[in-house]
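K.L.:
3D model of this:
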Amino acid sequence: MRISIELVPRRIEVLQNELQFIKANFPTINTVNIPDLLRLDIRSWEGSAFSKPYYEYCIPHIRAIDFGMDQEIAIADYLNQNQITEILIVTGDYPQDINREIFPTTSIDLIKKIKSEQPHIRVYAAIDPYRSSIREEFEYIQRKRDAGADGFFTQPFFDIRLMEVYQELLEGVDIFWGVSPVISQKSRNYWETKNNAIFPKGFEPTLEWNVKFAKEALDFSRKTNSNLYFMPIKIDLKLYLEGIFN
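P.N.:
Alright, predicted model coming up:
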C-alpha cells in the first residue's frame, strides 16, 4: 500500500520544512504528489525534483492543455534527468492570463503521447466522482485506460459508501483514493458549488470528523489493497496527521 501527501510548492523553504517534518514523523507516508498551480513560481515537476532527496516516489501533476500534440514534450528531459518516473495527467483549468498559450489537448491525448514517447513513465489519470453520472465517469475512466493510463488519482471523497461503489467498478485497478479535510462551512460550500461534491448526512466541518473519516478511508484502502493520498488544505498539518496516525 502507498500513502501519498499532496504538498503545494508555494516556496522552496516551506516545501522543504514540510518534507522534513513529514519524513521525520510519519514514516507510513511514502509518496509525495505535487499540484501544478500557475499562480506559483514553482512548477509541479520542479517541486517533485526538489522532493526526490526525501521521497523516492514523487508525482507531479501535469496539465494537458499546456502541451501541444505536434510538439515534443518539453519537460520529458527534465523528468528523466531528475528520475521522476510517475506523473498524474489532468486536463488543467484555463489560465487567468489570457496571453498564456494553451492547447486543445485533452488528458487522453497527452496520456497517449506520453506512453508512446516515454513508455517507462508510469502515468496516472484523474477520477472525478462528481463530474457527471457514475456511468459516464466509468466510461471516461475506461477511455483513459485504453489510452494507456496505468492508474488513477481520485478527487477527494467524503463518504465511504461512494468509494465502495467505485471500488467495485474498478476492482484490480491501481487507485489512489483522495481525502481532503473540510473544516468550515465556507469550505464545504466551495466543494459543493465548485466541484459538485457530495457530503454525507452526518458530516461536520470539524477536525474531529475529518480525522475520523481519514482513518476510515485508510482502513478501506488497506482492506481493498489500494492506495490513499491526503490533500491537507487550510489545516494544521501537524494536528491533522497526528490525529490520523497516532
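K.L.:
going forward, measure contacts and count neighbours with C-alpha atoms only.
P.N.:
OK.
K.L.:
how far does the one helix or strand F176 maps to sit from the chain's center?
P.N.:
Following DSSP states H and E, one finds F176 within strand 175-179. Strand 175-179 sits 7 Å away from the centroid of its parent chain (C-alpha atoms, centre = their mean, to the nearest Å).
K.L.:
what's it packed up against?
P.N.:
strand 151-156, helix 207-223, strand 227-230 (3 or more C-alpha pairs under 8 Å, 6 or more residues apart in numbering; DSSP states H and E).
K.L.:
can you list the ones you listed in a markdown table and add distance to Q185 and mean neighbour count?
P.N.:
Shown next, in a markdown table, are these (distance: least, C-alpha to C-alpha, whole Å; neighbours: other C-alpha atoms under 10 Å):
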| stretch | distance to Q185 | mean neighbour count |
| --- | --- | --- |
| strand 151-156 | 17 | 21 |
| helix 207-223 | 13 | 18 |
| strand 227-230 | 20 | 24 |
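K.L.:
for the ones you listed, which one sits closest to R11?
P.N.:
strand 227-230 (19.8 Å; C-alpha to C-alpha).
K.L.:
To compare with the earlier structure, here is another sequence to fold:
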Amino acid sequence: MKRISIELVPRDEAALRESLAVVKQHAAHADVINIPDLLRLPMRSYEGAAVAKEYFKAAMPHIRAMDIDLSAELPMKDFLRAQEIREVLVIQGDPPQDMTKKVYPTTSTDVIRKFREEMPEVKVYAGIDQYRGSMSDELYRVKRKLQAGAAGFFTQPFFDLRYLSVYEDMLTGLDVYWGVAPVMSERSQSYWERKNKVVFPQEFAPTLDWSIEFTRRVMAFAQERDESIYIMPIKANLEAYLAGIFPAV
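P.N.:
Here you go, the predicted model:
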C-alpha cells in the first residue's frame, strides 16, 4: 500500500495523546495522522498536528477555506514552518454555529492557490465529496483543484466497494486517499443517509464487525493498486476497531 492515513479528532491535548498512543500500539506503521479542524473544540488542527508529530513522522492538519482571509497572509504560516509540518488538507468547511465567528467567502481552490504562493514547500491536498452531486460535477471540481495546485485528494468515506471502484476508474493516475469510516449505530447510519445522501448497500450492517471487514476489503483494494487509504474512526472504539483492522501477527 502506498500510504495509510488515520484521522484523530483533537478534543483536547490529553485525549489526543491517548488516541495517538492507541494508534501507535495497533498501527505503528501508519504514515500520517490527519487532524480535522472543529470550531467547537479549543485545539486547532495545526496545534493537534504538532502534537501528533511527537508520535508519528508526518501529520496533516485540515485547513478550513472559509476561515481564511485572502487579503491577509496565511495565519498558521509561521506555526507550520516552526513545527516542520509539510502537508495540509484544504477543505471548504461547514459554517460555524456561533455566528460571532468570522468567516469569509473564500473557496478551497482560493486557499490551495494561496498555499502554493505563500508556502510552496507545503504539499496541499484537497477533498472529494462523492455524495454532494453528480460524478461529472465532482470531476470538474477535482480538475479545478488540480489547476489551483492540489497534489492529491482525500475522499469522504465509502461504504460500497463497487462505488469506490467507479471513482477509482474515474480518478486513475491521481494521488487519492480512499476514505473509510465505521458506522456503529442506526442513528449514525441515518445521519449519513440524511446529511450526506449516502445509499448503503443491502449487505451493510451498523456494527463493528461489518466495519472492520469492509475496511479490510478497502485496504486490500488499495494494496493491489499501490494506492492510499484514509481511515476515519468516527465515534468508534478506537482500540477495538484498529485491533480488528491490524490484527497482531
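K.L.:
How close are the two chains, by TM-score?
P.N.:
Superposed pair, TM-score by TM-score structural alignment, normalised by the length of structure 1: 0.98. Supporting alignment: 246 aligned residues with a C-alpha RMSD of 0.9 Å.
K.L.:
Let me have the helices and strands packed on strand 175-179 of structure 1 in a markdown table, extended by distance to S107 of structure 1.
P.N.:
As requested, these are arranged in a markdown table below (distance: least, C-alpha to C-alpha, whole Å):
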| stretch | distance to S107 of structure 1 |
| --- | --- |
| strand 151-156 | 12 |
| helix 207-223 | 26 |
| strand 227-230 | 21 |
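K.L.:
Could you point out which of the ones you listed sits nearest I198 of structure 1?
P.N.:
It's strand 151-156; of those, that one is closest to I198 of structure 1 (C-alpha to C-alpha) at 10.2 Å.
K.L.:
what range in structure 1 matches stretch 179-190 of structure 2?
P.N.:
Matched against structure 1 by TM-score structural alignment, stretch 179-190 of structure 2 falls on residues 178-189.
K.L.:
gap between that stretch and the chain center?
P.N.:
16 Å.
K.L.:
Report the buried residues of that stretch.
P.N.:
By neighbour count on 16 or more other C-alpha atoms under 10 Å, the buried set for stretch 178-189 of structure 1 is G178, V179, S180, P181, V182, I183, R188.
K.L.:
same check, this time on stretch 23-30 of structure 2
P.N.:
V23, H26, A27, A30.
K.L.:
what would these look like in TSV with secondary structure and distance to V199 of structure 2?
P.N.:
Listed next are the buried residues of stretch 23-30 of structure 2 as TSV, based on DSSP: H, G, I helix; E, B strand; the rest coil; distance: C-alpha to C-alpha, whole Å:
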residue	secondary structure	distance to V199 of structure 2
V23	helix	30
H26	helix	31
A27	coil	30
A30	coil	29
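K.L.:
Now render these as a markdown table, adding distance to G152 of structure 2.
P.N.:
Converted to a markdown table, the buried residues of stretch 23-30 of structure 2 look like this (distance: C-alpha to C-alpha, whole Å):
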| residue | distance to G152 of structure 2 |
| --- | --- |
| V23 | 24 |
| H26 | 27 |
| A27 | 23 |
| A30 | 18 |
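K.L.:
what's the farthest-apart pair in those residues?
P.N.:
By the measure C-alpha to C-alpha, H26 and A30 form the most distant pair in these, at 9.3 Å.
K.L.:
For I121 of structure 1, see how far away the residue most central in space within structure 1 is.
P.N.:
What sits nearest the mean C-alpha location of structure 1, by C-alpha atoms, centre = their mean, is F153, with 5.2 Å. Relative to I121 of structure 1, F153 of structure 1 is positioned 16 Å away (C-alpha to C-alpha, to the nearest Å).
K.L.:
Next one: the nearest residue to D160 of structure 2 once chain neighbours are set aside from A21 of structure 2, what distance?
P.N.:
Leaving aside its chain neighbours, D160 of structure 2 sits nearest to P201 (6.2 Å; criterion: C-alpha to C-alpha, 6 or more residues apart in numbering). Distance, P201 of structure 2 to A21 of structure 2, using C-alpha to C-alpha: 34 Å.
K.L.:
Tell me the buried residues in stretch 88-95 of structure 1?
P.N.:
Buried residues in stretch 88-95 of structure 1 (16+ other C-alpha under 10 Å): L88, I89, V90, T91, G92.
K.L.:
Of the helices and strands packed on strand 175-179 of structure 1, give the one that comes closest to P53 of structure 1.
P.N.:
Closest among these, using C-alpha to C-alpha: strand 227-230, at 19.8 Å.
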